[in-house]
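> sharing a model that was predicted from the sequence below.
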Amino acid sequence: MADTTSQKPHCIVCKQDNATVPLLTLTFQDNQFAICPQHLPILIHNPQMLVGILPGAENLKEADHGDQ
């Protein structure tokens, strides 16, 4: 699912491209991915929701805010 130079970057969650929404680029396991600001909180707070979308997401931990 990594974006390549032949593919237009798109959000890994909603598939919108940078003509529609701003995209943030992230690098994970030597691959580049893009995510839109609307879905960035999923990456931070609920990365388990990205299992099957982002390779290796099953190993990510949600943010620890120390408020529990």
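It's in. Numbering: from 1, shown residues only.
> contacts and neighbour counts: CA atoms only from here.
Noted.
> ok, how many other residues are close to Asn31?
12 (other C-alpha atoms under 10 Å).
> should've said Pro47
If you count neighbours by other C-alpha under 10 Å, Pro47 ends up with 19.
> so it sits against Pro55, correct?
No: between Pro47 and Pro55 there is no contact, the gap being 11.2 Å when judged by C-alpha atoms under 8 Å.
> try this one side by side with the last:
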Amino acid sequence: MTEQNEKNCLNCNRTDEQVPLLHLTFKNETKYICPQCLPVLIHKIHLIADKLPGVEIAPDAAH
């Protein structure tokens, strides 16, 4: 987040003035993500791992 009160999607950086944001916490830090970027958090977390220092990235499951 760029300011204390400003809420931005951690992936696309849009604000809560532009899109709805979902609140999440990670390592006692508040983060926000918009519904459009939620699949990135779920399925492609490696793309935003730099914005979540310390996140564990699970290896792809064998199908």
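Good, I have the coordinates. Everything quoted here is computed from the prediction, not taken from an experiment.
> once they're superposed, tell me the TM-score.
Overall, the chain-to-chain superposition scores 0.80 on the TM-score scale (TM-score structural alignment, normalised by the length of the second structure); 63 aligned residues with a C-alpha RMSD of 2.5 Å.
> and His10 of the first structure, what's its match in the second structure?
For His10 of the first structure, the aligned position in the second structure is occupied by Asn8, per TM-score structural alignment.
> all strands for the first structure, in order.
For the first structure, the strands defined by DSSP state E cover 24-28, 31-35.
> and for the last one, what span of the second structure is it aligned with?
Aligned by TM-score structural alignment, strand 31-35 of the first structure corresponds to residues 29-33 of the second structure.
> average offset between the matching stretch and the first structure?
Compared with the first structure after fitting, stretch 29-33 of the second structure has a mean deviation of 0.4 Å; criterion: mean C-alpha distance after the TM-score superposition for the first structure.
> name the residues of that stretch that are buried.
Counting neighbours by 16 or more other C-alpha atoms under 10 Å, one finds that the buried residues in stretch 29-33 of the second structure are 31-33.
> and if you look at stretch 15-28 of the first structure?
Neighbour count says stretch 15-28 of the first structure has 16-18, 22-23 buried, by 16+ other C-alpha under 10 Å.
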